[in-house]
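J.: the following block contains a protein sequence and its predicted model.
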Amino acid sequence: MALPDLDRAVGWSFGLEIDGIQVKEIQEISGLKMEQDVIELKHNSSADGKYVNKKMPGRAKAGEFTVTRGLSDDSSFEKLIKDARLGNMGSARKNGAVVVYDYQGAAIKRYKITALWAKSLEIGSLKAGGTDVLTEKLTLTYETMEVE
């Protein structure tokens, strides 16, 4: 029996691609957001002289999101942040996509992200006696995001 349309997307079935390469072992992606400026037009109406406040859509805003994964020997996060820190923006800027999958593993939504680069890399807490998995969080900033 087919699932209703509203049951197709699940929060645990997603992926991240950067320049066509699948980033593995991701635990969480947070902060994805499409936003734009709001332009306020304030004027008096000509008919009765009353004050009118009108809001209109402005320019799209750039954004950022965070990718969390367990610490591993994969050095892709370190390479991304190193290129940006050294100012090699030609190689630091990448294109990518966050892909959401349905229960059967078919892609149902792609958030295409352009001109992303690594803003920060945070390593989880190192704590003697701790039992938590050590994680790394990469914050990526981007210029545009489109839904495909």
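T.: Thanks, I have the structure now.

J.: please count neighbours and contacts with C-alpha atoms only from this point.
T.: Noted.

J.: contact partners of the biggest strand by length in the chain?
T.: Counting residues, the longest strand in the chain under DSSP state E turns out to be strand 107-123. Contact with strand 107-123 is made by 9, 77-78, 80-81, 84, 92-102, 134-148, as judged by C-alpha atoms under 8 Å, 6 or more residues apart in numbering.

J.: which ones among those map onto helices?
T.: In helices, judged by DSSP state H, the following of the contacts of strand 107-123 are found: Phe77, Glu78, Leu80, Ile81, Ala84, Ala92.

J.: residues in contact with the first one?
T.: Translated: Phe77. Counting by C-alpha under 8 Å, 6+ apart, Phe77 has contacts Leu121, Leu138.

J.: how far away is it from Thr141?
T.: 14 Å (C-alpha to C-alpha, to the nearest Å).

J.: next up, a second structure to put side by side with the first:
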Amino acid sequence: MALPDLDTVVAHSFGLEVDGITIKQISEVSGLKMEQDVIELRQNTGDGKYVVKKLPGRPRAGEVTLVRGLTADQSFEKWAKEARFGRMTSARKGGAIIVYDFENNPIKRYKLTNAWPKSLEISTMKAGDTSVLTETLVVTYEQLEVE
């Protein structure tokens, strides 16, 4: 059952889908935004008043940061390796960030076009520390659409 119209989503269940493979173990997503340039048109009106109009410009590309607990799964590493060695034909992928409701049904998709990994970082490893090791993948994309 989908959420009623007035219920909001709790941000605890989401995942990344790339090439039909869904990774649901993502613990944090940040930087997901749609943005475009603003064009300022300065002109005089017919009665001589000076006005500034703001018009929509070109859409901007963006970056999204994904964090997950370190596991034996090597999907992040394999994808980053494609971009690192310049194999952009296979590194550029279509994908989506998917938000799930409390019954694990997808309720919103943020579709990424021509996405590829910019960086992959492993959290600090410290002897005696009991915190979870994480890997942080920064993905750059050319376009974001909300479905």
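T.: Right, received. Where do you want to start? The structure presented is a predicted model; accordingly, all values stated were derived computationally and were not measured.

J.: what comes up buried for the longest strand of structure 1?
T.: Within strand 107-123 of structure 1, the residues that count as buried by 16 or more other C-alpha atoms under 10 Å are 109-121.

J.: quick check, Asp19 of structure 1 in contact with Asn95.
T.: Yes - with contacts counted by C-alpha atoms under 8 Å, Asp19 of structure 1 reaches Asn95, the gap being 5.4 Å.

J.: higher neighbour count, those two?
T.: Asn95 (17 against 12; other C-alpha atoms under 10 Å).

J.: wait, that one sits on Ile18?
T.: Yes - with contacts counted by C-alpha under 8 Å, Asn95 of structure 1 reaches Ile18, the gap being 5.9 Å.

J.: what is in contact with those two at once?
T.: Joint contacts of Asn95 of structure 1 and Ile18 (C-alpha under 8 Å, 6+ apart) do not exist.

J.: please enumerate the strands of structure 1.
T.: 14-18, 21-23, 26-30, 36-44, 51-60, 63-70, 94-101, 107-123, 135-142, 144-147.

J.: okay if I get these as JSON lines plus distance to Gly129 of structure 1?
T.: Putting those into JSON lines (distance: least, C-alpha to C-alpha, whole Å) gives the following:
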{"stretch": "strand 14-18", "distance to Gly129 of structure 1": "32"}
{"stretch": "strand 21-23", "distance to Gly129 of structure 1": "30"}
{"stretch": "strand 26-30", "distance to Gly129 of structure 1": "23"}
{"stretch": "strand 36-44", "distance to Gly129 of structure 1": "46"}
{"stretch": "strand 51-60", "distance to Gly129 of structure 1": "47"}
{"stretch": "strand 63-70", "distance to Gly129 of structure 1": "18"}
{"stretch": "strand 94-101", "distance to Gly129 of structure 1": "35"}
{"stretch": "strand 107-123", "distance to Gly129 of structure 1": "17"}
{"stretch": "strand 135-142", "distance to Gly129 of structure 1": "16"}
{"stretch": "strand 144-147", "distance to Gly129 of structure 1": "42"}
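
J.: out of those strands, nearest to Asp5 of structure 1?
T.: strand 107-123 (10.7 Å; C-alpha to C-alpha).

J.: from Thr68 of structure 1, how far off is Val98 of structure 1?
T.: Taking C-alpha to C-alpha, one finds Val98 of structure 1 at 13 Å from Thr68 of structure 1.

J.: which position in structure 2 pairs with Met34 of structure 1?
T.: By TM-score structural alignment, Met34 of structure 1 lines up with Met34 in structure 2.

J.: burial measure for Val18 of structure 2, as a count.
T.: 17.

J.: contacting residues for it?
T.: Lys93, Gly94, Gly95, Ala96 are the contacts of Val18 of structure 2 under C-alpha under 8 Å, 6+ apart.
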